[in-house]
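Novice: pasting a predicted model and its sequence here:
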Amino acid sequence: MTSTLSHIAERYVQLVLAIGQHDASYVDAYYGPPQWQDDAASAKPSLQQIGDELAATLARLASVEVSADQETRLRATNLRIQLLAMQAKVAMLEGMKLPFDEESTRLYDAVSPHHARAWYEAIVAQVAHLLPGEGPASTRLQQFRQQFVIPPARLQAVMQAAIEAGRERTLQHIDLPPEENFVLEFVTDKPWSGYNWYKGNYQSVIQINTDLPIYIDRAVDLGCHEAYPGHHVYNVLLERDLVRGKGWMEYCVYPLYSPQSLIAEGTANYGIELSFTDEERLAFEQQVLFPLAGLDPALAPRYLAVNRLLARLAYADNDIARQYLDGSLSRGEALEWLVNVRLYPAEKAAQRLQFYDAMGAYVINYNLGQDMARAWVERQGATRAQHWAAFRELMSSPRTPTALLA
């Protein structure tokens, strides 16, 4: 039988589910035929068998005649890139150790820029200037931030308000199914601060980790990233527009360690700034979130100024993870970088190392993904309405990270 993209897509889904039998974290979401999931669990092919089938599927894909329209070509390219990332993941599960940049290239189709410590220290000096006092910048920052912790008893109300504000802004630009919804849960003992578990049928479970203090700025960040217009909207659009609308079954499964994650995390982070300009965010936090949290709204402008600077340290996460995982920084040295360069409190630094150990090069998807999504969206037009339209297109089209550079 001659292969078509539809046949390739079905085999792709089945192979993702097969890899998931060897790594419980690999399949982040699945809402396809239950029989395929059952078949993967009962057959449980070996990694060698999965690798052989991936090679055969890639060969079949190369022989498929693809029509000239852009959407079909993008779909075929996306399937190829995802399958290649699956080959890399299988090799890693078999014991292959990749350098950080090679891992990010093969799993996420992108490489993060490198910056020396001095580059970040110049930003740290600016943070210190905003926070005069005794001791290192990291200590002064943690003392300053204690004023902005959301009391646990108020966390539910603050998070619900932040998510609803993101939803209102999203619905002004993106039409969503009337039945879409989410459940908000608070959890502990996780290496991440927030997570969206998409369940299909336009439903999500959004979890917020309360192991560490949650600062007031994280309400908007997490609300937009995990819900609207981030992961929840992304998955709803994929299900409605691609799986149900076009019958593209490859999108009924989400392999976490794949190029799709750079698009998902990048759009989720870019969606924060798309939803709120700095001025809109300051007004919303001062007028709504600070009072809900019982915090002093007069402190909000200075806090925003500090957070603008801290955002410029984001790539330190990538550089610390790369050096730590490649072996040029010891655990103790990585913790020191996280505290004095990334300006995390000691407990957050320890949690971050736990994330690097568990997720490897995945960390690049947040900041590099955000920058790549922003650059692509803003090349599509100059107005905010055009940016929203391009953002929606990006979230519901089969673009790869490399395609964002074109």
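Specialist: Yep, it's here.
Novice: C-alpha from now on. contacts and neighbour counts both.
Specialist: Fine.
Novice: from the contact counts, what lies against whichever strand or helix holds D319?
Specialist: D319 is part of helix 316-326, with elements assigned from DSSP states H and E. Contacts defined by 3 or more Cα pairs under 8 Å, 6 or more residues apart in numbering; DSSP states H and E place helix 316-326 against helix 100-108, helix 331-340, helix 346-359.
Novice: contacts for the helix or strand that contains G271?
Specialist: Per DSSP H and E: G271 is located in helix 259-275. Residues outside helix 259-275 that contact it (Cα atoms under 8 Å, 6 or more residues apart in numbering) are 81-82, 85, 107-109, 166, 169-170, 220-221, 224-226, 228-231, 234, 254, 364-374, 384, 387-388, 391, 395, 400-401.
Novice: what's the following helix or strand after that helix?
Specialist: Following helix 259-275 toward the C-terminus (DSSP H and E): helix 278-284.
Novice: how about that next one: buried residues?
Specialist: By 16 or more other Cα atoms under 10 Å, the buried positions in helix 278-284 come out as R281, L282, A283, F284.
Novice: dropping in the other structure now:
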Amino acid sequence: MDASTSNPLVREYLLLGLRFDRIEEGYVDSFTGDPALRRAVAAEPQPDPADLARQADRLLGELAAVDTLEQSRADYIGAHLRALACAGRKFAGEQVGFIDEVEAYFDVHIGKGDPERYRQAHRQLDELLGGSGSLADRMRSYRANEQIAPARLEQCIHAFSSALRDRVRAEYPLPDAETITYEVVTDKPWSGFNYYHGDYKSTVAVNADLKQQMSNLPRLVAHESYPGHHTEHCRKEAGLVEGRGQAEQTIFLVNTPQCLMAEGLADLALYAAIGDGVSAATGSGQGWGAWAREIYADLGLRFDGESAQAVSEATAALAEVRQDAALMLHDEHRDVDEVVEFLKRWLLVDDERARQMLRFLSSPLWRAYTSTYVEGYRLLRGWLDARPDDVSLTQRFGTLLDEPLIPSALRAA
């Protein structure tokens, strides 16, 4: 019997998730399970969002009586059913407060960041960048000097992907058949996106509209590919689906706890693979900046990796600004132009870049998603760094790649 039909409740969960893709195309980020389930949903009448919410609530009630699922699987499915119940109510027109929406989707409670932390980050950047003129102007000049020429972008992507793949496969074995196809795209609200097709294959799209920077590209490739999204998909398909029959892992749904876990993991991918030069994570003490400098040098490109790493670490303290902007927009109902000015002030970006960010924050499908990056990184980095003395960073990160964890499980740990 196919794994997707071996447990009736898991099968109903998969069908329910697939129905959401008929309400909002793209809600199913990937589905690698039984194609017959997708065909069955496609043949159904157009679903009613309120009915989908009721289905999620019903399955949540039935879950408590199921004794054939180990507790971690039941907790995982339950958290995702709560997210789908909220999504169904939202699609049906019910008013749900933004903070409550984020909590239902991602199993995390959010609040606004500390402006003093942002001011401190600006002071650090002021010292690092030097020169004269406004900090925003100097930051824009720094970013402009870091831009990768469009004609060199694909070459740089493949160089970092190859270097990371060799490194990651030595620590986290992957099936021989695993492959990634890279595409450079335009007119998207994101900088990069992983499309996982199953059978250990992904397409990774990189948005050329955002003028990719040398300091960001290693992080983006690690995030989308090795040891980020692609690696996680492959490891879970091999270990949880093929190895342990957990068919619920064949579907990846937008606006669910698995997104927060996946984005937090992916944002930590470069740290896990290379280290930061402070811990002994790599055994050599080399930070990612020095590592990336060597790869760019092989391509004939000059890159001040140590300075880029210092600037990146300072700007990381500004990550919560994006979540603050989402709260201003959807919880406090501030004027769009006010939110744009907030983003420009703290993130030191121009009007065009701020409005590109706002496009993502305003999308009906993606408006809550910024919290997956902010809260995902915070939660998972704390969990990684709180590991026991006898557990290496590689081992701890491997648990994130291999196990069906949810945010509340990490908080409990």
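Specialist: Now that the structure is in, tell me what you want to look at. It should be emphasised that the depicted structure is a prediction, and the values quoted were computed from it without experimental measurement.
Novice: picking up where we left off before, in JSON lines, list the helices and strands packed on helix 316-326 of structure 1 along with mean neighbour count.
Specialist: Putting those into JSON lines (neighbours: other Cα atoms under 10 Å) gives the following:
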{"stretch": "helix 100-108", "mean neighbour count": "22"}
{"stretch": "helix 331-340", "mean neighbour count": "19"}
{"stretch": "helix 346-359", "mean neighbour count": "17"}
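Novice: export these to TSV and tack on distance to Y26 of structure 1?
Specialist: Below are those laid out as TSV (distance: least, Cα to Cα, whole Å):
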stretch	distance to Y26 of structure 1
helix 100-108	12
helix 331-340	26
helix 346-359	11
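Novice: closest one to P132 of structure 1 among those?
Specialist: Of all those, helix 331-340 sits nearest to P132 of structure 1, with 16.2 Å by Cα to Cα.
Novice: onto which residues of structure 2 does that closest one map?
Specialist: Mapped onto structure 2 using TM-score structural alignment, helix 331-340 of structure 1 spans residues 336-345.
Novice: over to stretch 191-208 of structure 1?
Specialist: Going by TM-score structural alignment: stretch 191-208 of structure 1 matches residues 189-206.
Novice: endpoint to endpoint, the matching stretch covers what distance?
Specialist: Using Cα to Cα, to the nearest Å, the end-to-end distance of stretch 189-206 of structure 2 comes to 11 Å.
Novice: what comes into contact with that stretch?
Specialist: Under Cα under 8 Å, 6+ apart, the answer for stretch 189-206 of structure 2 is 29-32, 175, 177-185, 207-208, 210, 220, 224-225, 229-230, 233-234, 237, 356-357, 359-360.
Novice: so which of these belong to strands?
Specialist: D29, S30, F31, T179, I180, T181, Y182, E183, V184, V185, N207 (DSSP state E).
Novice: would you check that the last one makes contact with D187?
Specialist: What it means is N207 of structure 2. Yes - with contact defined as Cα atoms under 8 Å, N207 of structure 2 reaches D187; the gap is 7.5 Å.
Novice: neighbour count: those two, which is higher?
Specialist: Each of N207 of structure 2 and D187 has its neighbours counted (other Cα atoms under 10 Å); N207 has more, 19 against 9.
Novice: what's that one in contact with, if anything?
Specialist: Counted by Cα under 8 Å, 6+ apart, N207 of structure 2 has contacts V184, V185, T186, D187, K188, W190, S191, G192.
Novice: can I assume the fourth one sits in a strand?
Specialist: No - using DSSP: H, G, I helix; E, B strand; the rest coil, the secondary structure at D187 of structure 2 is coil, not a strand.
Novice: if I read this right, it contacts D209, doesn't it?
Specialist: Yes - using Cα under 8 Å, D187 of structure 2 is in contact with D209, at 6.7 Å.
Novice: stretch 218-236 of structure 1 maps to which residues in structure 2?
Specialist: Going by TM-score structural alignment, stretch 218-236 of structure 1 lines up with residues 216-234 of structure 2.
Novice: which outside residues touch that stretch?
Specialist: Here stretch 216-234 of structure 2 has contacts from 157, 160-161, 164-165, 168, 174-175, 178, 180, 192-194, 196, 198-202, 204, 262-263, 265-270, 272-273, 292, 401-402, using Cα under 8 Å, 6+ apart.
Novice: cool, stretch 244-256 of structure 1 as well?
Specialist: With contact meaning Cα under 8 Å, 6+ apart, stretch 244-256 of structure 1 is reached by 6, 9-10, 12-13, 16, 25-32, 79, 238-239, 242-243, 260.
Novice: good, wrapping up.
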